[in-house]
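*Asks:* Predicted model and sequence below, questions to follow.
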Amino acid sequence: MGKMCYIYLMRREPKTIATNRKAYHDFHIEEKFEAGVVLSGTEVKSLREGKANLKESYARIKDGEIFLVNAHISPYTCGNIYNHEPKRERKLLMHKREIDRLYGKVRERGYTLVPLSLYFNERNRVKVEFGLAKGKTSFDKREDIKRRDEKRINERESRSR
């Protein structure tokens, strides 16, 4: 009998391109969602170089479609005159049902869609993780800082014993 060779494909870990750490500081994230992003060729190449920034970006629902607004993807370094515009609106790919559900939530006072991270998934597709968020007040932010400091002090004390 002939020998059989099995090839096991390694599952690739999602490669994070950019994170929006300030979102966790400024918002209460109530629910997380994932969506694909419609990009041009030079945008993908720029993302492979890790040149993206989600600071002050958000998602907006317009005419039954969802868009990523104000996300900065730097122009590709080896690009030419056909390079992309860095802060253009980028369409997100989600099921219609999910978009309708999100639209109902966002219409409520105080809710917004905040991107949390931008990454390549296992199949090398660019995905954005965003959260349905409600803004924090300055009091909430101070409480979080106090809680974090207390936790840090307790851990330090338990290590020293």
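*Replies:* Received the coordinates, thanks.

*Asks:* make it CA atoms for all contacts and neighbour counts henceforth
*Replies:* OK.

*Asks:* contacting residues for the one residue sitting closest to the centre of the chain?
*Replies:* Centroid-nearest residue in the chain: Ser117, 2.4 Å away (criterion: CA atoms, centre = their mean). Applying CA atoms under 8 Å, 6 or more residues apart in numbering, we find Ser117 in contact with 16-20, 54, 128-130.

*Asks:* Dump those residues to a markdown table, plus secondary structure, distance to Arg60 and neighbour count.
*Replies:* A markdown table is the format used below for the contacts of Ser117 (DSSP: H, G, I helix; E, B strand; the rest coil; distance: CA to CA, whole Å; neighbours: other CA atoms under 10 Å):
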| residue | secondary structure | distance to Arg60 | neighbour count |
| --- | --- | --- | --- |
| Thr16 | strand | 23 | 16 |
| Ile17 | strand | 21 | 19 |
| Ala18 | strand | 19 | 19 |
| Thr19 | strand | 19 | 18 |
| Asn20 | coil | 17 | 18 |
| Leu54 | coil | 14 | 23 |
| Val128 | strand | 14 | 25 |
| Glu129 | strand | 14 | 16 |
| Phe130 | strand | 11 | 23 |
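
*Asks:* Below is an additional structure, to be compared with the one above:
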Amino acid sequence: MAKGKKQHDQPLAQNKKARHDYAIITTFEAGVVLTGTEIKSIRARRINLKDGFAQVRNGEVWLMNVHISPYDQGNQFNHDPLRKRKLLLHKKEILQLTKQVSDKGITLVPLKVYLKNGFAKILLGVGKGKRAYDKRESIKRKDQERQIQRTLKNFS
């Protein structure tokens, strides 16, 4: 690893579809309660956030529908790939999330997974679903910015 680069800048998995489907309002960093060989699978980048979401239940935040593949050398100690996992947040953060998610159309989506000081962390985003015309507009804006960058690069 290069000097000066922080370890958590390198995501192990990203949910690019979440930024396309949702307008992200705020983000929270959360730890994950893992069992058995799940951390080994995560370090091997065998995690899929594509259909994942989070819910607040009974004052706890749970990560649902995130697929962590079974570890190859895990034998009988392997885990269920789609089990729900508890997220570790401070009480104040959970109260904030509860208030924000109570609004209609607001959901919690996992944006990326990375390692920080040896622990797996998930970046949770509070997102509001985009409509089809919002998606087209954001794609058009990205294309325009890309075109501007190309023309500036040619003049340099």
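*Replies:* It's in. Source: prediction; values computed, not measured.

*Asks:* TM-score for these two?
*Replies:* Remark: TM-score between the superposed chains equals 0.92 [TM-score structural alignment, normalised by the length of structure 2]; 151 aligned residues with a CA RMSD of 1.4 Å.

*Asks:* which residue in structure 2 lines up with Glu30 of structure 1?
*Replies:* In structure 2, Glu30 of structure 1 lines up with Ile25, judged by TM-score structural alignment.

*Asks:* mind checking which helix or strand its match is in?
*Replies:* Per DSSP states H and E, Ile25 of structure 2 falls inside strand 22-32.

*Asks:* Likewise for Ala133 of structure 1?
*Replies:* Here Ala133 of structure 1, judged by DSSP H and E, is contained in strand 126-135.

*Asks:* try Lys91 of structure 1
*Replies:* Using DSSP H and E, Lys91 of structure 1 sits within strand 90-93.

*Asks:* and the next element down the chain from that strand?
*Replies:* From strand 90-93 of structure 1, the next helix or strand downstream (DSSP H and E) is helix 96-107.

*Asks:* Would you indicate which residues of that following helix are buried?
*Replies:* Neighbour-count burial for helix 96-107 of structure 1 flags 99, 102-103, 105-106 (criterion: 16 or more other CA atoms under 10 Å).

*Asks:* And these, which is closest to Phe139 of structure 1?
*Replies:* Among those, Val106 lies closest to Phe139 of structure 1 (CA to CA), at 23.4 Å.

*Asks:* Structure 2: which residue goes with the closest one?
*Replies:* Matched to structure 2 by TM-score structural alignment, Val106 of structure 1 sits across from Val101.

*Asks:* which one's the longest helix in structure 1?
*Replies:* Counting by DSSP state H, the longest helix found in structure 1 is helix 138-160.

*Asks:* Give me the mean distance between it and structure 2.
*Replies:* With mean CA distance after the TM-score superposition for structure 1, helix 138-160 of structure 1 departs from structure 2 by a mean of 1.3 Å once superposed.

*Asks:* Which residue numbers in structure 2 does that helix align to?
*Replies:* The alignment of helix 138-160 of structure 1 onto structure 2 (TM-score structural alignment) spans residues 132-154.

*Asks:* Tell me which residues touch Val37 of structure 1, please.
*Replies:* Residues in contact with Val37 of structure 1, defined by CA under 8 Å, 6+ apart, are 90-93, 126-128.

*Asks:* of all those residues, which comes closest to Arg152 of structure 1?
*Replies:* The closest of these, once distances to Arg152 of structure 1 are taken by CA to CA, is Val128, at 31.1 Å.

*Asks:* Ignoring the adjacent residues along the chain, who's closest to that closest one?
*Replies:* Nearest residue to Val128 of structure 1 in three dimensions, chain neighbours excluded: Leu118, at 4.5 Å (CA to CA, 6 or more residues apart in numbering).
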